[in-house]
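K.L.:
A structural model of the following input is requested.
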Amino acid sequence: MLIPKTFSIFAAASVFGAVSSFAQIKSPAPSPYSELKQVFGVTEFTVEYSRPGVKGREIYGELVPYGKIWRTGANAPTKIAFDSEVSFEGTTVPAGEYVLFTIPAEDEWTVIVYGDAKVGSVAGYDSKNDVARVTVEPIELSDAVENFTIGFDDLADESATLFLDWDDVRVPVKVTVDTTELTAASIQSAMSDIDSWSARNYADAAEFYHKTGKNTELALQWMEKAVSMSPNAFWWQYGYAKMLADHGQTQQAISVSEKSLKAAKAADNAAYIARNEALLAKIR
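P.N.:
Next up, the predicted model:
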């Protein structure tokens, strides 16, 4: 059966129209969206925000007024989330998702961790939802930052600095976490299924227990287990040798360190060659 030409033209036009109705135009955003993920200790942070540019404008005191709540970015309030309890400048905040509001001033900024993560703008702000409100002193940057930037600096197991950089101003916020307690709880929970542990599980738990002095005898047993499960892992052999030396088991420590040194040389690993040589020189 032949299809009339007029029908074919109409059908083609209809299909084209349907496709066109779903087409999306992509164009650059004036303030690009950004998502930051950062782990320190065993806690993961996520920050979602937009990054406006200076673009030759006067920022603080003009574009961003002093003394008024700011969404801390552009387009929508900035969101911050973390998966364990943390402390902002000494104020404890439970794990969860929050909005990060700020009140800029020349000499002192107020940083607010806001409990209603669904708030759409500063117009919906209500102080009763403040979970933490801290004050910090801004720092003058030697090199101006064109696009508003949120990041983490001074990373350590128990702390970091959350910073807000824009133009010639940095706003630093000290964030701390109880990584020792979190790690201990994680190990304790995992011990219910210890038969499924890998060599890395044993080694990580051993190093933590040894470092913190929680149970150095058990740490020694766990590191021995890790080495036996992965006999070519010269990095764990070195850790085991150090633990043995700390327990006064010098001859065994020498034997294990020599094995680690031999394997490190075979792998041409300069770092562990040097570590083992230094350990052997100390304990022989």
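
K.L.:
please make it C-alpha for all contacts and neighbour counts, starting now.
P.N.:
Will do.

K.L.:
skipping adjacent residues, who's closest to K225 in space?
P.N.:
Y202 (6.8 Å; CA to CA, 6 or more residues apart in numbering).

K.L.:
residue contacts, that neighbour?
P.N.:
Shown in contact with Y202 (CA atoms under 8 Å, 6 or more residues apart in numbering): 222-223, 225-226.

K.L.:
give me that answer again for 10 Å
P.N.:
Residues near Y202 by CA atoms under 10 Å, 6 or more residues apart in numbering: 187, 194, 219, 221-227, 229.

K.L.:
spell out the residue ranges of the helices in the stretch 51-200 of the chain.
P.N.:
Ranges of helices in the stretch 51-200 of the chain, per DSSP state H, counting those that start in this stretch, are 179-190, 199-212.

K.L.:
looking at those, which is nearest to V93?
P.N.:
Closest to V93 of those is helix 179-190 (CA to CA; 14.8 Å).

K.L.:
now the other sequence, so there's something to compare against:
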Amino acid sequence: MKKAILSIAVFAISLISSTEVTAQEFSKLDVSPMDASAYPKNWRDADKLVKVVYSRPQLKGRSLEKLAPKDKVWRTGANEAAEITFYKDVTFGDKEVKAGTYTLFTIPTDGDWTVILSTHKNIWGSYFYKQDQDVVRVSGKVSKSEKSIEAFSIAFNGEENNATMHLGWANTIVSIPVKG
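P.N.:
Predicted coordinates for the structure are as follows:
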């Protein structure tokens, strides 16, 4: 009798457990998927200078100005505001920045863009941006891409501890030096 009760109890518990697992609902694939870019790029090199985690919106026939309006603070991507981590003290643009994690905002303009590092972290978009939380503002040099870049992208290139971060979207590339 004890074995029968024990068997029924084990069966009931396994039935409840399997129902909970299969009842879990997973989110659909985000249309602006999260991505990360780091320098040095080689995944085998653990001694990183910088890493950016951001979401990648796509143009889908829309203009860059519609998605990242001129003269307004932009989250530098989609969804949550992009976060940038410096693993050592750096010169970002022309400003000294301590190692740490910051939120990355930009202000698109007709000329060079303003690139902002903020202490306000884990925020959605730029809706809650506060200028008094800026660490630095630097100028990002704008150049034009020969090919249109459909999905917003961030990439690094450089040598040793001298890198350049490139933000690319549509036919616009914004470049900021990062030196360790």
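
K.L.:
once they're superposed, what TM-score comes out?
P.N.:
Here the TM-score for the pair of chains, by TM-score structural alignment, normalised by the length of structure 2, is 0.82; 170 aligned residues with a CA RMSD of 2.6 Å.

K.L.:
winner for burial among the helices of the stretch 51-200 of structure 1?
P.N.:
helix 199-212 (a mean of 19; mean count of other CA atoms under 10 Å).

K.L.:
in structure 2, what stretch matches it?
P.N.:
The alignment of helix 199-212 of structure 1 onto structure 2 (TM-score structural alignment) covers no residues at all.

K.L.:
residue contacts, the counterpart of E97 of structure 1 in structure 2?
P.N.:
Alignment note (TM-score structural alignment): E97 of structure 1 maps to T101 of structure 2. Neighbouring residues of T101 of structure 2 by CA under 10 Å, 6+ apart: 50-52, 83-87, 117-121.

K.L.:
picking that back up, distance to T6 of structure 1 for the helices of the stretch 51-200 of structure 1 - can I get that in CSV?
P.N.:
Below are the helices of the stretch 51-200 of structure 1 laid out as CSV (distance: least, CA to CA, whole Å):
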stretch, distance to T6 of structure 1
helix 179-190, 72
helix 199-212, 71
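
K.L.:
what about D110 of structure 2, distance to G140 of structure 2?
P.N.:
To G140 of structure 2, D110 of structure 2 is 12 Å away according to CA to CA, to the nearest Å.

K.L.:
the longest helix in structure 2 is where?
P.N.:
helix 2-22 (DSSP state H).

K.L.:
ok now it, how far from the chain's centre?
P.N.:
Put simply, helix 2-22 of structure 2 sits 44 Å off its chain's centre (CA atoms, centre = their mean, to the nearest Å).

K.L.:
using the three-state scheme, assign the spatially closest residue to P40 of structure 2 that is not a sequence neighbour.
P.N.:
Of all residues not flanking P40 of structure 2 in the chain, K48 sits nearest, at 5.8 Å (CA to CA, 6+ apart). What DSSP: H, G, I helix; E, B strand; the rest coil gives for K48 of structure 2 is coil.

K.L.:
my read: K48 of structure 2 touches Y39, true?
P.N.:
Yes - using CA atoms under 10 Å, K48 of structure 2 is in contact with Y39, at 5.8 Å.

K.L.:
what's the closest non-adjacent residue to the equivalent of I84 of structure 2 over in structure 1?
P.N.:
Using TM-score structural alignment, the equivalent of I84 of structure 2 in structure 1 is I80. Once flanking residues are discounted, I80 of structure 1 sits nearest to V47: 4.5 Å by CA to CA, 6+ apart.

K.L.:
dump the residue contacts of that neighbour.
P.N.:
Counted by CA under 10 Å, 6+ apart, V47 of structure 1 has contacts 34-38, 78-82, 97-100, 150-151.

K.L.:
can we see that at 8 Å?
P.N.:
35-37, 78-81.

K.L.:
also Y125 of structure 1?
P.N.:
For Y125 of structure 1, counting by CA under 8 Å, 6+ apart, the contacting residues are V119.

K.L.:
can you tell me how far the aligned residue in structure 2 for it is from V115 of structure 2?
P.N.:
In structure 2, Y125 of structure 1 lines up with Y129, judged by TM-score structural alignment. Distance of Y129 of structure 2 to V115 of structure 2, given as CA to CA: 13 Å.

K.L.:
burial of the match of I84 of structure 2, as a residue count?
P.N.:
21 (other CA atoms under 10 Å).

K.L.:
for it, give me its contacts.
P.N.:
Counting by CA under 8 Å, 6+ apart, I80 of structure 1 has contacts 45-48, 97-100.

K.L.:
quick one: map E62 of structure 1 onto structure 2.
P.N.:
Under the alignment (TM-score structural alignment), E62 of structure 1 pairs with K66 in structure 2.

K.L.:
please report how far that match lies from W124 of structure 2.
P.N.:
Relative to W124 of structure 2, K66 of structure 2 is positioned 19 Å away (CA to CA).
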